[in-house]
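[1] Let's see this in three dimensions:
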Amino acid sequence: MISDVPVDYAGYRPENYFGNYNGNITIEYALATSLNIPAVKILDQLTVPVFVDKLKQAQFSQIKKTGDQLGLSVILGGCDVKLEELTALYASFASQGRYAPLRWQQQDPLKYQRQLLSPTATYLVNQILTQLQRPDLPHNFQNSGHLPRIAWKTGTSYGRKDAWSIGYNKKYTVGVWVGNFSGEGVPELNGTDSATPLLFDIFNTIDYNSANDWFAAPPGLAQRSVCTATGLPANTFCQNRVLDAYLPGISPVAKCTHLKPVMVSENQQFAYCTTCLPESGYLQKWYPNYTPEILAFYEAEHIPYEKIPAHNPQCSRIFSEFAPVITAPTSNMEYLLERAEKQKLMLHCNTHNEVKQVYWYINDQLLQAVPVNQNLFFTPEKAGKYKISCLDDQGRNTDSYITVRFLD
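    Okay, here's the model as predicted:
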């Protein structure tokens, strides 16, 4: 599972194509529906250099030149690439992860082959990209009986200058690009309705009556029982379980923690910790173990969820690990502002779900107290360094530092 919620990577805020968010989702769903934010999150975990190195091994010519300058946006197409380079890369998914340079004529010799990806990983991707319940299925094919059995992926470049669709089966890999050679964008251009219908027509022409032969699961792929809430190995409290494919020695082995036990008062108005737990008059209850970013998303979108009661107000202990997380402005960043425009900076934080109010300070001077998840704005009066502090109503504080410079 991965969260599809607003994120900020040092000022880089990726957005999904339709501008929506989905909360907790499976990586399978994220790939099948072409969600941008989960893709960036996964790349952040993998790291850009590891991903760029794979693209270099796949002979992406521009990546070889500028790979060291790329950031997280590369996963969303933030680099130049040729149609033949993409097609050759997708052909490796049809060849159990083996990459080979394109041959333009049948008599051309095979120069080399390289194991670019593992057979197990490519098989799992193939299964996902074969699904039909996805937004990039062309509208005129949704009720058609003439759908080729292929795995495919679409793409639309920034400014709608390019529409891509690349598909493959065991016999063929086909890459389609639609656009203007001048690079001029077209408002109606997109991979789903501009490139994929042509891709389907090509496969229906060259391979329509072929045997319905598909990729077989390779050795090294195993099955295990996982919790549907997290996709992790089921714990004793997990009630909803499914069998899921995994890679032994690679897939996470930590058990699911989507629930956590909390000691609460008998009327369930207050929660206790080990410091303030009374000798009697309490009970144990299980609550969803949401991350701070999911809690912030639920609050911002007014999505109902089961909340842990407020912590015992008479408890003397302060939980520093639950201090507010300042998400805006981005820490240790320099902000260039127009002085004449009196531009403002937004203050926002994620907090533990027991917090109701936070207090914002600028250079140790109180700016304003606001309800949780309410954005606050302030106007820097002068250039220089600013200390931004966020204190929650439980007494937990977080400091962040930024630099402001004016463009005179």
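[2] make it CA atoms for all contacts and neighbour counts henceforth
    Will do.
[3] how far is stretch 104-115 from where the chain is centred?
    36 Å (Cα atoms, centre = their mean, to the nearest Å).
[4] Between the two ends of it, what distance do you get?
    Start and end residues of stretch 104-115 are separated by 21 Å (Cα to Cα, to the nearest Å).
[5] Show which residues not belonging to that stretch make contact with it.
    97-101, 103 (Cα atoms under 8 Å, 6 or more residues apart in numbering).
[6] can you list those in a markdown table and add neighbour count?
    Formatted as a markdown table, the contacts of stretch 104-115 follow (neighbours: other Cα atoms under 10 Å):
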| residue | neighbour count |
| --- | --- |
| Gly97 | 21 |
| Arg98 | 19 |
| Tyr99 | 23 |
| Ala100 | 20 |
| Pro101 | 18 |
| Arg103 | 12 |
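[7] please give me the structure for this one as well, since I'd like to look at both together:
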Amino acid sequence: MNKLKTYVFKHKIKAVVITVALIWYAFCLPKNLFNTPTSTVITSASNTLLGAKIAKDGQWRFPESDSIPQKFKTCVLYFEDEYFYKHPGFNPISIFKALKQNLASNEVKRGASTITQQVIRLSRDGQKRTYLEKLKEFILATRIELKYSKDKILSLYANHAPFGGNVVGLEAASWRYFNRSAHQLSWAESATLAVLPNAPSLIFPGKNQQLLLKKRNRLLKKLYQKKIIDQLTYDLAVAENLPGKPYKLPQLAPHLLQKLSLSSSGKYIKTTIDEELQTQINALVESHYKTLSQNEIYNIAVLVLDVKTRNVLAYIGNSPTTKSHQKDVDIIDKPRSTGSVLKPILYSALLDDGMILPNTIVPDIPTQYGNYEPQNYNKTYDGAVSAKQALARSLNVPSVRLLKSYGLERFHSVLKQIPLTNVTFDAQHYGLSLILGGAESNLWDLCKTYAAFAGAVNHYTQTSSEYFSNEFTEPNLFANYKVDFGKKQREKPLFNAASMYLTFESLKEVNRPQEDENWSFYDDSKQIAWKTGTSYGFKDAWAIGTTKDYVVGVWAGNADGEGRPGLVGVEAAAPLLFSVFDKLPKSEWFTAPLDDMVEVEVCAKSGSRASVNCEDVIQELIPQSGLKTEACKYHYQIHLDKNLQYRVNLNCEDNSQMVQRSWFQLPPLMAYYYKAKNPFYADMPPFREDCVSKNEQLFQFIYPKPNAIIYLPKDLDETVNDVIFKIAHNKPEETLYWYLKSKYLGETKTIHEKALQPEIGDYFLTVVDEAGNEISTKFTISK
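    Okay, here's the model as predicted:
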């Protein structure tokens, strides 16, 4: 130690120089050898390439990978640096031989760079080839050998070596020249890529192909002579052709690539996509697109989720249309009018709240709230229809009336809790049209919602009747991520399991497209809960379905919002939905959440809990919350005369002569439409003339509704048309007398309609029947 101190003291300058040199050597290597931009690359769950986006500098350069195929590794070592694993970064013997040969020929005939030195040269791209630069590479090569393992250095070479044109790195070259991963290459293909970085310009078809062939075959022969490959492998390898025109990289999920590149640009992303399913659905979408495009419908989107994991199994953001029809727009996350696809959420909310049971009949009659007058798709009315059938048939009027009963603000709050991210305005902005497509949502959020319902039912039946705190979790795209459903809890996530299960039971009854309408007759048919939606103006067609295991969502339309005749859910989206389900494994139907259900007596006609007046009663499983629903209000105990012809009471008939009967009777307006589609429905017999009841509601306005504001209809030529006023009477044959502001207008019989054309102003319309019963309504005629 003393000798060292003495030496340093005597040779201060030399010591300083050595110290500085050692410090420089220790820190001469950059922290990151390569700072070049890389391509965004996405793969399937099975690690198959789905697509890649070119790097910002215009190069196909995949993100670094430490995995090098053994064939390429062997080829590149025997071609570039046979003693790679033995030298310290440079090969003195090769340097000596190269100097000797180059000096003898007075020109550069042979190089002596090791793979390590080539890595340094690649990292210092753009530096001039001078003796000083060679010296720097020599020093840096020894330094990199101290920092990295040999395998890491070799992987740096494979990832950053040039392979011709704008192709950099082994994996990009493998896909560009052979259309598959480097791990799937043959000996001949691996040898071709091994010799390319030495002379990358040789790869271009028709240019120096013979030279490339000789280099490849020379390497293959060396491998044979070294007994790396046998005679047969060698013969087959040299017989293989060289690659021709570069392949386009796979683009199985271009819109998913576009989506992920926004947050993970230049990264290697292993997704949850099932490559085989994605390929199959791409083909289905292309076929469906060819059909729809004949009707000038150009855009389609499909999303498939795994209910158990919430992984995205297929992501088709758009159809293979043209640029002029917005083929690059990813529809899946774009807001579009929802049509009727929110109706199952309202149905579940009503069941959960105990406001209805599945078969509770609800009014389907002409309805007006202020200026808003909803219409059913077919412009007809059933009078009364079960809630279950109203959902299955997607009837608009019952849905609006049910939303009104449930509460617009309450339902809006439900949508915000899910959340549907595109529901951004307050409830009053949307009004009651919220349930018919007045709001916008997107395929991602809607599929997430249906998956959450399915997952909640599954979790409830698979656990001790418990839910998870995070049932409405976002779908997952990343293979290395597992969705966290939160903690188990007794508290329902939004609705109880029974309500969601019974919603699926109702949606299972939705009429399928014509080619699939007989599904229930086949034992192997898939049971699917599904719903369509069509936006106002025929601009958006939806179809979303779920089984116990999978959710499939389909949207069809035009990205620019152009509506088209025939652009309805059941025609434009549903056929594709069922084609996609055909590609998925069959699922068992949901297990009923019996712990959340109770068996009660239900009136067979009204679908409500049976009252003492209901004679036809059935046993039905309902949500426990359904015990709060009111008992049947449409059955009455009435008294008939002994001939069963007239109703009587104690004011006009002796008790011993009266016959007691239970009678199903709807209010006049409901009955007016109901009896047209239910021929066995019978109104209550009339009271005998001496027993007329003063409390019976005999007739009701169909149009207008109380306090309605009416705008006089006009033709295209501005001619003002009449307004048609209508009434429903329990006895259609009755003569009715009409008065407007006490002015007699005339009478009607059987068909109770009056055509009027009042002036602008406020009016009272009064109608009187032959017995002197009268009803009135107030309305306003406006411009």
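[8] Quick TM-score on the pair, please.
    In this superposition the chains share a TM-score of 0.84, using TM-score structural alignment, normalised by the length of the first structure; 399 aligned residues with a Cα RMSD of 3.2 Å.
[9] what does Tyr290 of the first structure align to in the second structure?
    In the second structure, Tyr290 of the first structure lines up with Leu666, judged by TM-score structural alignment.
[10] can you pull the contacts of that match?
    For Leu666 of the second structure, the contacting residues are Tyr634, by Cα under 8 Å, 6+ apart.
[11] What strand or helix carries it?
    Taking DSSP states H and E as the criterion, Leu666 of the second structure maps to no regular element, lying outside all helices and strands.
[12] go on, Leu156 of the second structure?
    Using DSSP H and E, Leu156 of the second structure sits in helix 150-160.
[13] List the buried residues of that helix.
    In terms of neighbour count (16 or more other Cα atoms under 10 Å), helix 150-160 of the second structure has its buried residues at 150, 152-160.
[14] Distance-wise, check Glu293 of the first structure relative to Phe378 of the first structure.
    23 Å.
[15] Please identify which of these two sits among more neighbours.
    The neighbour comparison of Glu293 of the first structure against Phe378 (other Cα atoms under 10 Å) goes to Glu293, with 21 against 14.
[16] Spatially, what comes nearest to that one if we skip its sequence neighbours?
    In space, and not counting its chain neighbours, Glu293 of the first structure is closest to Asn350: 6.4 Å by Cα to Cα, 6 or more residues apart in numbering.
[17] So that neighbour sits against Ala328, correct?
    No - using Cα atoms under 8 Å as the test, Asn350 of the first structure is too far from Ala328 to be in contact (9.8 Å).
[18] The two: who's more crowded?
    Asn350 (22 against 19).
[19] Which residue in the second structure aligns with that one?
    In the second structure, Asn350 of the first structure lands on Ala728 (TM-score structural alignment).
[20] Quick check: the helix or strand encompassing that match compared with the first structure, mean distance?
    Per DSSP H and E, Ala728 of the second structure falls inside strand 723-729. Its matched residues in the first structure lie on average 2.6 Å from strand 723-729 of the second structure after superposition (mean Cα distance after the TM-score superposition for the first structure).
[21] chain center to that strand: distance?
    Centre-to-centre, strand 723-729 of the second structure and its host chain are 45 Å apart (Cα atoms, centre = their mean).
[22] Show residues contacting it.
    So strand 723-729 of the second structure is contacted by 668-669, 672, 698-704, 712-713, 752-757 (Cα under 8 Å, 6+ apart).
[23] Now do the buried residues in that strand.
    Quick answer for strand 723-729 of the second structure (16+ other Cα under 10 Å): 723, 725, 727-729.
[24] now stretch 351-368 of the first structure
    Result for stretch 351-368 of the first structure [16+ other Cα under 10 Å]: buried residues 351-355, 357-362, 367.
[25] Leaving out chain neighbours, which residue sits closest to the counterpart of Arg241 of the first structure in the second structure?
    In the second structure, the residue matched to Arg241 of the first structure (TM-score structural alignment) is Val617. Closest residue to Val617 of the second structure apart from its sequence neighbours, by Cα to Cα, 6+ apart: Cys603 at 4.8 Å.
[26] can you pull the contacts of that neighbour?
    609-611, 614-618, 632.
[27] show me where the stretch 351-500 of the second structure has strands.
    Listed in chain order, the strands of the stretch 351-500 of the second structure (DSSP state E, counting those that start in this stretch) span 361-364, 383-386, 440-441, 467-468, 488-489.
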